[in-house]
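>>> have a look at this fold, sequence not included:
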C-alpha cells in the first residue's frame, strides 16, 4: 500500500488526470474550449499530443513533490526553523495545487453537465 506521505502527490496526479479527461471529453465531443492559453491550440490541432503533454506535466509535478520531500527528509538539519518552514511550504503548495485542480475538474464537470 502506498505511503501516506505520498497521498498529496497521488491526488495531484489523479486530479490532473481527471482534468485531462474532462477537457478531452468536452473539447472532442461537445465543442468546449481549453482555457489555458499555453496549450489551447494543441487541443484542436493534435489531441494525442495534448493528452501526452498534460499527463507528462501532471506526473512530473507529482514526482517533483515526492523528490522534494525526500530531499528535505534526508537533511541533517531537521530541527532548524528553515527546515520546518520548507516542509510547511512544500505541504501547503502540494495541497494548494490539489485543491486548485479539484475546482478545475469541478468546473469542467459543471460545464459538461450544462451542455449535455
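That came in fine, so what should we check first? Note that the coordinates shown come from a computational prediction; the quantities given were computed from them, not determined experimentally.
>>> going forward, measure contacts between C-alpha atoms and count neighbours the same way
OK.
>>> SS state for residue 27?
For residue 27, the assignment made with DSSP: H, G, I helix; E, B strand; the rest coil gives helix.
>>> which residues in the protein form helices?
For the chain, helices defined by DSSP state H occupy the ranges 7-29, 40-45, 47-73, 81-115.
>>> okay, these in CSV with mean neighbour count next?
Shown next, in CSV, are the helices of the chain (neighbours: other CA atoms under 10 Å):
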stretch, mean neighbour count
helix 7-29, 20
helix 40-45, 14
helix 47-73, 16
helix 81-115, 15
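>>> for the residue nearest to residue 62 when sequence neighbours are not counted, give me its contacts.
Of all residues not flanking residue 62 in the chain, residue 9 sits nearest, at 4.7 Å (CA to CA, 6 or more residues apart in numbering). Listed by CA atoms under 8 Å, 6 or more residues apart in numbering, the contact partners of residue 9 are 62, 63, 65, 66, 94.
>>> let's bring in a second model and compare:
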C-alpha cells in the first residue's frame, strides 16, 4: 500500500524502501511458516491422548515375565566353566528384568 502511494507521488526512495521491505518479508516468510508449523506440531503431540493398556493384558505380561525370569534363574549353569552359556543366560535375564521394570512403571 505504501509502495503504491510512493509510486503515485513519484517518490523513488520511498518506493525502493518498500520494495526492499517486501523482499525481506517474503524471504523470511518461509522461516516464519516453518517455525509456526513446528510449534503447532509440538502442541498437537502434547495434546494427544495416550491409550492405557487393559489391566488383564498387563497382568498376563507380568506373569509371563516372572515365569521367564524364574526359568532363566533355574537354568543358570552351576559350574562357571561354560562362560558362553552364562553370558547368554545373564543377557536374557537382564532383558526380562528390564521389561519387568518398564512394565511396573
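Received, thanks. What you see is a predicted model, and the numbers here were worked out from it, not measured in a lab.
>>> after superposition, what is the TM-score?
TM-score of the superposed chains, computed with TM-score structural alignment, normalised by the length of the second structure, equals 0.39; 57 aligned residues with a CA RMSD of 2.8 Å.
>>> that older thread, distance to residue 52 of the first structure added to the contacts of residue 9 of the first structure, as JSON lines?
Shown next, in JSON lines, are the contacts of residue 9 of the first structure (distance: CA to CA, whole Å):
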{"residue": "62", "distance to residue 52 of the first structure": "15"}
{"residue": "63", "distance to residue 52 of the first structure": "16"}
{"residue": "65", "distance to residue 52 of the first structure": "20"}
{"residue": "66", "distance to residue 52 of the first structure": "21"}
{"residue": "94", "distance to residue 52 of the first structure": "22"}
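>>> widest-spaced pair of these?
63 and 94 (11.3 Å; CA to CA).
>>> what about residue 37 of the second structure, distance to residue 55 of the second structure?
Distance check for residue 37 of the second structure against residue 55 of the second structure: by CA to CA, to the nearest Å, it reads 37 Å.
>>> more neighbours: which of those two?
Legend: neighbour count by other CA atoms under 10 Å for residue 37 of the second structure and residue 55, higher for residue 37 (12 against 9).
>>> separation between the more buried one and residue 23 of the second structure?
From residue 37 of the second structure across to residue 23 of the second structure, the span is 22 Å (CA to CA).
>>> what's the answer for residue 61 of the second structure, then?
Distance of residue 61 of the second structure to residue 23 of the second structure, given as CA to CA: 61 Å.
>>> who has more neighbours, those two?
Remark: of residue 61 of the second structure and residue 23, residue 61 carries more neighbours, 15 against 12, as counted by other CA under 10 Å.
>>> SS state for the more buried one?
Look at residue 61 of the second structure: counting by three-state DSSP, its state is helix.
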